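Novice: okay, here's the prediction I keep looking at, along with the sequence it came from:
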Amino acid sequence: MNKRLSRKALAATAASTLALTLAACGDSGGGDSGSGGEGESKGTIKLGFIPSWTDGLSTAYLLEDQLTKAGYEVEMQTLTEAGPLYTALAKGDVDMYPSAWPEVTHAAYMEEYGEDIEDVGAYYDNAKLTLAVPKYSKMQSIADLPKHAKELDGKIIGIEPGAGLTKATKESVIPEYGLGQDFELVTSSTTGMLAELKKATDAKEEIVVTLWRPFWANSAFPVRDLKDPKGALGESEALHFLGTKGFSDEYSEAADLIEGIKLDDEEYGSLEDMVVNEYGEGKEAEAIDAWIEENPEAFETELTEKQ
C-alpha cells in the first residue's frame, strides 16, 4: 500500500521500527533489505556535511530525523572543505552529501569524482552564487567595483578557500571584470566573512562579500546582490542529495524517501531559519520537529507501508 509521506504518516509507518532501531543502536553494518526484520537494523547511513554551510547543516539534520524515524541509524560526519567531502563521498567514507551544488558551483568536483557518486535527487531548484554589498552602497554592479577599490581597501571578503564560490570568484569574476590589479580575494571561513559583514554594516561602511542564495544571511543583514552582467558567477542551479555510488541499491527505501523531498523558497527559508537562528546549535532536533509540524506537505515520497 503506497502513501504520501508526512510527519504523521511517517510516524505511523516507522513506529515499530524506531524502537527496534534504538535497541540495536550498536549495530553499524549492512544496508536495508526492504523490510527490516524484527531485531534487525536497516543499517547505518553516514551523512557528510560542512557545518558552516548552513544549507547542508539544515538538510543534514532533516535527513537525520527522517531516516531515524524510518528505521535507520544515522552518523553525522562534519568536514571543513568541499574537496575532502567529495573525496570521502567517492570513496564511500560517507554515504551522502545532503546539500551539494553539482551543476555549476561544484562542477569541477563532479568532473573529478562523478563516476563514483550517485545523484539521489534535487530538493531545491533556485540556488545562486552572488557578490553582495550593503543596501546603502552606491555600487549596483560587479563592474562598479574598480571605481570603489580604495573605499573597499582592495578586498573582496570571501569564505573557505576550497569552496566552489571561492573558485568561481578567483577564476571567473576577477578576470572577467578585470579586478586582478585592484582587488584581493580574502578567504577564511563563512563565519569569518559574516563577522566582517556585521562589523562593516554596523558601522555603515562599504564592503563586498561573496554570498549565495538561499542563505539566511541575505535576510539577516542589510545586503543586496550586485548585478553580474557578464554572467561570471553562472546561472541558477539546483541543490542535490548526492550519495556514494550504489547508495540506492544498498539503501533503497532511504533513497526513495530522500528523492521525494522537494522544498520551495518559503519551505527552505523557514527550515534554515529555524535550525540556524530560531533554535540554534544543540537544538537542531527540536528545530526539525517544529519545522515538520509547520510544513507537513514538504515531502512527496511514496513508501511501502509496513503491515
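Specialist: Structure received.

Novice: CA only for contacts and neighbour counts going forward, please
Specialist: OK.

Novice: so which residues of the stretch 101-250 of the chain form strands?
Specialist: Listed in chain order, the strands of the stretch 101-250 of the chain (DSSP state E, counting those that start in this stretch) span 117-134, 155-157, 184-186, 209-213, 223-225, 237-244.

Novice: which residue ranges form the helices in the protein?
Specialist: Applying DSSP state H to the chain gives helices spanning 7-23, 54-69, 82-91, 107-113, 164-168, 174-176, 190-202, 217-220, 247-250, 252-259, 265-273, 284-294.

Novice: among the ones you listed, which is nearest residue 136?
Specialist: Residue 136 lies closest to helix 190-202 among the helices of the chain, at 9.1 Å (C-alpha to C-alpha).

Novice: hold the first one in mind and look at this next one:
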Amino acid sequence: MCHPSLKRLIVLFAAISLSLSGTALAAEQIRFANVSWTGVTVKTELGKLVLKSLGYKVKSSNLSVPIAYQAMDSGDADIFLGNWMPSMETIANKFFKRGTVEQLVANMQGAKYTLAVPSYVAAGGLKDFADIAKFTDKLDHKIYGIEPGNDGNQIIQHMIDEDMFGLGDFKVVATSEPIMLTEVQNFVREGKWIVFLGWSPHYMNQLIDMTYLTGSTADTFGKNNGTATVYTNVRKGFAEDHPNVTRFLKNFVFPIDMMNEISQLLHDDHGFNHASAGLAWIKQHPDVYRGWLQGVTTSDGRPGLPALEKYLQEH
C-alpha cells in the first residue's frame, strides 16, 4: 500500500509534469497576426496550411495593423506577413528600434500602395497628389480609406492635419477593403469622382480601370510613387525559439503574379475562400512550394516536402 506522503509526492510530480508538458505544447503553437486584406490573408492561410502539414499547431488572429505590432511587442503573436514598407514606417519602426519586432525577410517585392483614382478622373486632370485640392467640390472633400488604424488611413490623415497638398479641409472615410471597393465601383458606374487607397497585387487592378497618382513624398507613400516591399516580421526571440519555422519563413516568398492570380480566383469564383484559393494555386505550381520547403523539416525532424505533398494529395 502506498504511503500517504509518497502518494502526495507522486500526485505533485504528475501535476508538475502536466504543467511543463502544457507549457511545451503552448510554446510549439505558432501564432500569426493577420489583417483583413486579401493578400495578407492569403499568405497567412497558406502559412498555416504548410505548418499544419509539418505537424505544428497554428492559429491566427485578425487584428488592425497597430494592434498586430502591439501583439508581437508583448509576445502575444509570433508572425506578421503584411509589413508594407515604406507606408508602415510610422507604425512599425518604433518596434524595430526597440528590438521587440524583427524584420525577417522581404516576402514580396515590387508591390504598390498609394492613392488612386478611376482612369476617367485622371483623364479629367487629377493625376498627381497636388491635383486633388483642385477638385474639392467633385470629391466632396473626401478621400476613401480602409479599416480604422490602417497605415494608409494614417498617412492620409497626416496629409490632412499638415495641410499637405492643400488637403486641410478634406476628411478620411474609414471603411474596409470590401466596402471601399464597393464604393469605388458605385462611383464608377455613376461617373462620379473619387480618390481611394489602391494597391497591387490585388484584383481591383483588373476589376477597375484605375490610375495611381504621382507625387507621393518620403513622408507620405514614399518617393517612388507608392512602390512598396512587403516584409515578414517576427517577435523578438522567435528565430531562436523556432529555427525550423524561421527557415521556412525565409523561403516563404511570393511572386507578384502569384498573388494577382490568387486574388483573381477569389473574385471570379465565389466558392473559393482565401485558404482554398491559395491551395488550388500551389497545387498547380509545385516549383513554388518546393522552394518554400528547402531545408525545412516536420516538427519532429522528418523531411518536410513529403509531408506537405501528402497533405496536398489529401485536400
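Specialist: Received the coordinates, thanks. All values reported here derive from a predicted model rather than from experimental measurement.

Novice: so what number do they get for TM-score?
Specialist: Once superposed, chain against chain, the TM-score is 0.78 (TM-score structural alignment, normalised by the length of the first structure); 267 aligned residues with a C-alpha RMSD of 2.5 Å.

Novice: so which of the strands of the stretch 101-250 of the first structure gets nearest residue 106 of the first structure?
Specialist: Once these are compared by C-alpha to C-alpha, strand 237-244 is nearest, at 10.5 Å.

Novice: what's the mean distance for the closest one versus the second structure?
Specialist: Following the fit onto the second structure, the mean deviation recorded for strand 237-244 of the first structure is 1.4 Å by mean C-alpha distance after the TM-score superposition for the first structure.

Novice: what stretch of the second structure does that strand fall on?
Specialist: Alignment of strand 237-244 of the first structure against the second structure: residues 228-235, by TM-score structural alignment.

Novice: contacting residues around the corresponding residue of the first structure for residue 45 of the second structure?
Specialist: Under the alignment defined by TM-score structural alignment, residue 45 of the second structure is paired with residue 61 of the first structure. Each residue near residue 61 of the first structure by C-alpha atoms under 8 Å, 6 or more residues apart in numbering is listed here: 284, 285, 288.

Novice: so what corresponds to residue 136 of the first structure in the second structure?
Specialist: So residue 136 of the first structure corresponds to residue 120, using TM-score structural alignment.

Novice: could you check how far the residue nearest to residue 209 of the first structure when sequence neighbours are not counted is from residue 202 of the first structure?
Specialist: Distance criterion C-alpha to C-alpha, 6 or more residues apart in numbering; nearest residue to residue 209 of the first structure, sequence neighbours excluded, is residue 157 at 4.6 Å. Going from residue 157 of the first structure to residue 202 of the first structure by C-alpha to C-alpha, to the nearest Å gives 16 Å.

Novice: of the two, give the one with the bigger neighbour count.
Specialist: residue 157 (25 against 11; other C-alpha atoms under 10 Å).

Novice: check contacts around the more buried one.
Specialist: 185, 186, 187, 193, 196, 207, 208, 209, 210.

Novice: and the second one, what pairs with it in the second structure?
Specialist: The reference is to residue 186 of the first structure. So, by TM-score structural alignment, residue 186 of the first structure is matched to residue 173.

Novice: still touching in the second structure? Go through the contacts of residue 157 of the first structure.
Specialist: Contacts from the contacts of residue 157 of the first structure that recur in the second structure, judged by both residues aligned by TM-score structural alignment, their matches' C-alpha atoms under 8 Å, are 185, 186, 187, 193, 207, 208, 209, 210.

Novice: can you pick out the most distant pair from those?
Specialist: 187 and 207 (14.2 Å).

Novice: between the two, who's got more neighbours?
Specialist: residue 207 (23 against 18).

Novice: that one maps to what in the second structure?
Specialist: Aligned partner of residue 207 of the first structure by TM-score structural alignment: residue 194.

Novice: how much space between its match and residue 110 of the second structure?
Specialist: Counting by C-alpha to C-alpha, the gap from residue 194 of the second structure to residue 110 of the second structure is 25 Å.

Novice: ok, residue 209 of the second structure next?
Specialist: 20 Å.

Novice: same question for residue 34 of the second structure.
Specialist: Noted for residue 34 of the second structure: a distance of 21 Å to residue 110 of the second structure, by C-alpha to C-alpha.
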